[in-house]
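[1] from the sequence below, what's the structure:
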Amino acid sequence: MRYKIFLLIYAVFYILAGCNHFISTNGYYAIMPKWLPAHEFLIYLSGIVEIILGILLLFSNTRKLASLFIILMLLAFIPVHIYMIKIAPFMLGEILIMPFIAWLRLPFQVFFIWWAWYYFRNPGKV
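    Now for the predicted structure:
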């Protein structure tokens, strides 16, 4: 039962995070490293990918693949988190991101990678 609840939370988290790329697009521009090309395209692409991966987590036959791609996606996002640390303090929409908050995001990345790894190793039958 706990497996199902946390799986649902994790899947919904990615679906909502992906939707947020379309709702709060402007906020993502602030955290995009200048050296990355096509900011708008990457913001929308990552939103679509997050939504798809969140949905794929819900099905036992695609859960392992979705988990693997979530891990790869989160690893790919690490340069963005490092960039956030470098530019802090900065405004993310109406929220002031201080260096401490920017640093806190890195352990969360590790936690989310672990969470995906758990479902990769234990895809289960839900």
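
[2] please count neighbours and contacts with C-alpha atoms only from this point.
    Will do.

[3] give me the element Asn61 is part of.
    helix 60-87 (DSSP states H and E).

[4] Met91 too?
    Using DSSP H and E, Met91 falls in strand 90-92.

[5] tell me the buried residues in the helix or strand that comes right after that strand?
    Reading on from strand 90-92 to the C-terminus, the next helix or strand found by DSSP H and E is strand 95-97. Within strand 95-97, the residues that count as buried by 16 or more other CA atoms under 10 Å are Ile97.

[6] tell me which other helices or strands strand 95-97 touches.
    Helices and strands touching strand 95-97, by 3 or more CA pairs under 8 Å, 6 or more residues apart in numbering; DSSP states H and E, are strand 90-92.

[7] another sequence for comparison is provided below:
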Amino acid sequence: MSTQRLARLKTPLVYVMGSVYVIAGVGHFLVPDLFAQIVPPQLPAATALVYLSGIAEIGLGIGVMVPRTRRVAAWGLVALLLAVFPANVYMATSGVVIQGAPPAIADPGVGRWVRLPLQVVLVVWAWWYTADPPENAI
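    I've put the predicted structure just below:
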């Protein structure tokens, strides 16, 4: 894909990304027990961490869609993705059956391992918005 075409997609894609984080964050409040199952057992207060990460996803998802806060929110998303990476590693390696999860990730298997490289894609996507915007951008 050409750099010019990618640049044209940058603005619409930020709204896709932001919306995905808001929806995911709301999910943390609708089914907290589902998310709590993938919090590594070494961490305390799994449900509280699920709620905190949900608040962060909602706030940062909204923030990345607002031009004035986009850069700092994008850095926040990078940090959040790195912070939740251990949960994805735990999910992939634990062998725990995740009650209430979609079939692709409920049982241990390839579906869980796909999330690990997906995290890299998500970090790069968020990082794309950390650069200073051009002066004439809105």
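
[8] quick check: longest helix of structure 2.
    helix 3-30 (DSSP state H).

[9] now the angle between helix 70-94 and it, please.
    60 degrees (axes from the mean of the first three to the mean of the last three CA atoms, to 10 degrees).

[10] which residue would you name as the spatial centre of structure 1?
    By CA atoms, centre = their mean, the mean C-alpha position of structure 1 lies nearest to Leu74, the distance being 6.0 Å.

[11] alignment lookup: that residue to structure 2.
    Under the alignment (TM-score structural alignment), Leu74 of structure 1 pairs with Leu81 of structure 2.

[12] touching, that match and Val123? I think so.
    Yes - using CA atoms under 8 Å, Leu81 of structure 2 is in contact with Val123, at 6.5 Å.

[13] chain neighbours aside, what residue packs nearest to Ile52 of structure 1?
    Among residues not flanking Ile52 of structure 1 along the chain, Ile15 sits closest, at 7.4 Å (CA to CA, 6 or more residues apart in numbering).

[14] the one you found: what's it in contact with?
    Ile15 of structure 1 makes contact with Glu50, Ile51, Ile52, Leu53, Gly54, Ile55, according to CA atoms under 8 Å, 6 or more residues apart in numbering.

[15] okay, those residues in TSV with distance to Lys125 of structure 1 next?
    Formatted as TSV, those follow (distance: CA to CA, whole Å):
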residue	distance to Lys125 of structure 1
Glu50	22
Ile51	21
Ile52	19
Leu53	17
Gly54	16
Ile55	15
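
[16] quick one: the helix holding Asn61 of structure 1 to helix 2-23, angle?
    Using the same axes, to 10 degrees: helix 60-87 of structure 1 against helix 2-23 is 50 degrees.

[17] thought the residue nearest to the centre of structure 1 was touching Phe111?
    No - in this structure, Leu74 of structure 1 is not within contact of Phe111 by CA under 8 Å, at 10.4 Å.
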